[in-house]
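> I would like the atomic coordinates for the input below:
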Amino acid sequence: MKTYFKVLGLAGLLAFSIPAMAQLSSKTEVATPELAAQREELKKQVTQGYLDIKNSLVKSDSAGASKAALAFTTSLKKFKFKKLTLDQMNEATATRAELIALADEIAKTQKINQQRKALGKLSAKFWPIAAKFKPENMPLFQQVCPMTGETWLSDVKEIQNPYYPKNMLTCGEVKASL
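The predicted structure follows:
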């Protein structure tokens, strides 16, 4: 019986101390400049990965788009969500899975038209959360192709249409900016 109470007491002590340690751990994690710098670098990698996919398609470089899609996926998988409620965490996790699936679609094919179609879907999913991934001091522009209605993101205002680069490279307009 004494052993039972000792185990019960130890379990109670752990039940109170583990949440306290987790809370202390998360507070110190946010406070360090090194972790903030690492997070900012990861945001840069995610955003640049997307931009590299788009820029490869502007050049009609399907191999480059595949390689960039793999880099985008790798950096996106490393990104950790912070300060989210359970519902927000579930939504963010589902969105990340959708983004990864679309990037994998780009990576797995060498057919440029299929990659461009996937970029349209990827862009539509990425824009609503781009502000969370956008590094500081890096503007992002949502641009649209008037012929197709497809959007893409760019770090410059100059239009370079990834859907029709040979015939309509400069066809498009800036729809929004961050």
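
> Please make it C-alpha for all contacts and neighbour counts, starting now.
Fine.

> Is residue 143 in a helix, a strand, or coil?
strand (DSSP: H, G, I helix; E, B strand; the rest coil).

> Spatially, and excluding backbone neighbours, which residue is closest to it.
residue 174 (4.3 Å; C-alpha to C-alpha, 6 or more residues apart in numbering).

> Surely the one you found is within a strand?
Yes. Assigned with three-state DSSP, residue 174 falls within a strand.

> Check the burial of residue 18 by counting its neighbours.
With neighbours defined by other C-alpha atoms under 10 Å, the count for residue 18 comes to 11.

> where along this protein do the strands fall?
Remark: strands assigned in the chain by DSSP state E are 141-144, 151-154, 173-177.

> Could you list the buried residues of the last one?
Translated: strand 173-177. 173, 174 (16 or more other C-alpha atoms under 10 Å).

> In the chain, where's the longest helix?
helix 2-31 (DSSP state H).

> Any idea which of the strands of the chain gets closest to residue 2?
strand 151-154 (65.9 Å; C-alpha to C-alpha).

> if we can go back for a sec, hmm, the residue nearest to residue 143 is touching residue 142, no?
Yes. Here residue 174 reaches residue 142: they are 5.9 Å apart, a contact under C-alpha atoms under 8 Å.

> ok, residue 39 to residue 71 distance?
As judged by C-alpha to C-alpha, to the nearest Å, residue 39 and residue 71 stand 16 Å apart.

> Who has more neighbours out of those two?
Neighbours per residue (other C-alpha under 10 Å) separate residue 39 from residue 71, with residue 71 holding more: 21 against 17.

> what residues are up against the more buried one?
Applying C-alpha atoms under 8 Å, 6 or more residues apart in numbering, we find residue 71 in contact with residue 49.

> What distance do you get for it to residue 47?
From residue 71 to residue 47 the distance is 10 Å (C-alpha to C-alpha).

> Would you mind telling me which of the strands of the chain is nearest residue 28?
Closest among these, using C-alpha to C-alpha: strand 173-177, at 33.6 Å.

> let's see this one next to it:
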Amino acid sequence: MKKIIIMVALFVAASLTTNAQSMVAKREHNNTLKAYFATKNALAKDNASQANETAKILAENIAVFPIKTLTAAQLAVWNVEAGTIQKMASTIATEKSIKEQRKSFWTLSSAMIKLTKSFNMNDEVVYVQYCPMAKKSWLNEAEAVQNPFYGSMMYDCGEITETLAKK
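Okay, the predicted model is just below:
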């Protein structure tokens, strides 16, 4: 009987630890999404200096992300995508030309889409949107298209290709 009680106690303790870890990962992933959305919004509004600032925050979020809170499957995706996100966010943060920022944003978006789909932790509905002119996709927090690749030239050019439900 003691063995059963001890095993149940260990199982409960392990479950609580795992749940607490996943809550930390979820919170930090959503903070990362917010920084990504802020960068996307700056590019959609043709604001290169704001994109510099928001991309710095995104790069910082990736640098300090608590990877020890991830599951093995999440960590595998993280190990593939985080370096790309970090590199592209850092490039956007230092680049003055909005045209060059947008080039880096496409690679950053591809990695963020993979990470967000894999993590499945978004607090709000997230839309995967696609611009047929640029032939590129991005994540959006709003259903209305806000095109970061053309900005004011074609602000609403695109379509929703996928909806990621909040978790």
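
> Please work out the TM-score for the two chains.
Once superposed, the chains reach a TM-score of 0.79 (TM-score structural alignment, normalised by the length of the second structure), with 150 aligned residues with a C-alpha RMSD of 2.3 Å.

> Same list (the strands of the first structure) but as a markdown table, adding distance to residue 4 of the first structure.
Formatted as a markdown table, the strands of the first structure follow (distance: least, C-alpha to C-alpha, whole Å):
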| stretch | distance to residue 4 of the first structure |
| --- | --- |
| strand 141-144 | 63 |
| strand 151-154 | 62 |
| strand 173-177 | 63 |
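
> Where does stretch 133-150 of the second structure end up in the first structure?
With TM-score structural alignment applied, stretch 133-150 of the second structure matches the range 147-164 in the first structure.

> Please spell out which residues along that stretch are buried.
Applying 16+ other C-alpha under 10 Å to stretch 147-164 of the first structure flags 150, 151, 152, 153, 154, 159, 160, 161, 162, 163, 164 as buried.

> surely the second one meets residue 144?
This points to residue 151 of the first structure. Yes. Counting by C-alpha under 8 Å, residue 144 is a contact partner of residue 151 of the first structure at 4.3 Å.

> What separation do you get for the aligned residue in the second structure for residue 74 of the first structure and residue 136 of the second structure?
Counting by TM-score structural alignment, residue 74 of the first structure lines up with residue 60 in the second structure. According to C-alpha to C-alpha, residue 60 of the second structure and residue 136 of the second structure sit 25 Å apart.

> Over to residue 147 of the second structure?
Applying C-alpha to C-alpha to residue 147 of the second structure and residue 136 of the second structure gives a distance of 10 Å.

> Check residue 151 of the second structure too.
In terms of C-alpha to C-alpha, residue 151 of the second structure sits 14 Å off from residue 136 of the second structure.

> do residue 89 of the second structure as well
Residue 89 of the second structure is 17 Å from residue 136 of the second structure, by C-alpha to C-alpha.

> just the helices in the second structure please.
Under DSSP H, the second structure gives helices at 2-44, 48-63, 72-94, 98-119.

> Please tell me I have it right and residue 75 of the first structure contacts residue 44.
No. With contact defined as C-alpha under 8 Å, residue 75 of the first structure does not count as touching residue 44 (9.2 Å).

> rewinding a little: quick one: end-to-end distance for the match of stretch 133-150 of the second structure.
10 Å.

> contact partners of that stretch?
51, 54-55, 57-60, 116, 119-120, 123-124, 127, 138-145, 168-174.

> starting at the chain centroid, how far to it?
With C-alpha atoms, centre = their mean, to the nearest Å as the basis, stretch 147-164 of the first structure stands 19 Å off its chain's centre.

> ok, now stretch 86-99 of the second structure?
The answer for stretch 86-99 of the second structure is 16 Å, by C-alpha atoms, centre = their mean.

> quick one: that stretch aligns where in the first structure?
By TM-score structural alignment, stretch 86-99 of the second structure lines up with residues 100-113 in the first structure.

> Go ahead and name everything in contact with that stretch.
Contacts of stretch 100-113 of the first structure (C-alpha under 8 Å, 6+ apart): 57, 60-63, 65-70, 72-73, 76, 114-115, 118-119, 121-122.

> for that stretch, which positions count as buried?
100, 102, 103, 104, 105, 106, 107, 110, 112, 113.

> Tell me the one among the residues you listed nearest to residue 19 of the first structure.
Distances from residue 19 of the first structure to those, taken by C-alpha to C-alpha, are shortest for residue 100, at 32.0 Å.

> any idea how far that closest one is from residue 130 of the first structure?
Relative to residue 130 of the first structure, and taking C-alpha to C-alpha, residue 100 of the first structure is found at 15 Å.

> Then residue 102 of the first structure?
Taking C-alpha to C-alpha, one finds residue 102 of the first structure at 16 Å from residue 130 of the first structure.

> now residue 143 of the first structure
13 Å.

> Between the two, which has more neighbouring residues?
residue 143 (25 against 18).

> picking that back up, the residue nearest to residue 143 of the first structure matches what in the second structure?
By TM-score structural alignment, residue 174 of the first structure lines up with residue 160.
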